[in-house]
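Undergrad: sequence-free structure coming up:
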């Protein structure tokens, strides 16, 4: 499957997601968090650094659960309009990418 290049808005959402997860993790080790969420530490590192801007939904759900974050809170945080974000209807595309 060919993956389309990410839009600037998707890259920004990925960066906000990574920042949110780093803040929520606090002093907890990346290794412990990843193992508790049943994802590889490398996957968590890439998500937190913004290198994986559109991670799979089950991955985010597992990490959010371990960190005590609701998916509603995660969704609200990563979709905050910043720096002239696109039209309101662009959220559907982000949900589709997050689910893939």
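TA: All right, it came through fine. Bear in mind the structure is a predicted one, so any value in this text is a computation, not a measurement.
Undergrad: Only C-alpha atoms from now on, for both contacts and neighbour counts.
TA: Noted.
Undergrad: tell me what the helix or strand hosting residue 98 is packed against?
TA: Element membership for residue 98 (DSSP states H and E) is helix 91-99. Here helix 91-99 touches helix 57-67, going by 3 or more C-alpha pairs under 8 Å, 6 or more residues apart in numbering; DSSP states H and E.
Undergrad: Need the residues that contact the longest helix along the chain.
TA: The single longest helix within the chain, with elements called by DSSP state H, is helix 8-25. Outside helix 8-25, the residues within contact range by C-alpha atoms under 8 Å, 6 or more residues apart in numbering are 33, 47-54, 64, 67, 69, 74, 77-79, 85-86, 94.
Undergrad: here comes the other one, which I'd like you to weigh against the first:
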């Protein structure tokens, strides 16, 4: 794993942790159909490259646009919304 991947994983995890707010990790994990341990690993950056389906499920549960998560993971792309 590259340093860039590790850094992106930490940014993603911190953002998801903030988006979770006061909700219990087990509640969010269950709603996203992942284990609480997987959520913990993502939030702490220990799982720096989670599967897309996992990220998409968390985004849906936390009401976070996938575009926001892409921008967090790949800020150098400077993604712009179209529409």
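TA: Sure, I can see it. Being a predicted model, the structure only gives us computed values, none of them experimental.
Undergrad: which among the contacts of helix 8-25 of the first structure end up buried?
TA: Neighbour-count burial (16 or more other C-alpha atoms under 10 Å) is assigned, among the contacts of helix 8-25 of the first structure, to 33, 47-50, 52-54, 64, 67, 69, 74, 78-79, 94.
Undergrad: So which of those sit within helices?
TA: 33, 47, 48, 49, 64, 67, 74, 78, 94.
Undergrad: Report the contact partners of the fourth one.
TA: Under the criterion of C-alpha under 8 Å, 6+ apart, the contact partners of residue 49 of the first structure comprise 15, 18, 19.
Undergrad: Kindly provide the distance from it to residue 92 of the first structure.
TA: Residue 49 of the first structure sits 24 Å away from residue 92 of the first structure, going by C-alpha to C-alpha, to the nearest Å.
Undergrad: How about the first one?
TA: The span separating residue 33 of the first structure from residue 92 of the first structure equals 29 Å under the rule C-alpha to C-alpha.
Undergrad: re earlier: how big is the angle separating the longest helix of the first structure from helix 57-67?
TA: Counting by axes from the mean of the first three to the mean of the last three C-alpha atoms, to 10 degrees, helix 8-25 of the first structure lies at 30 degrees to helix 57-67.
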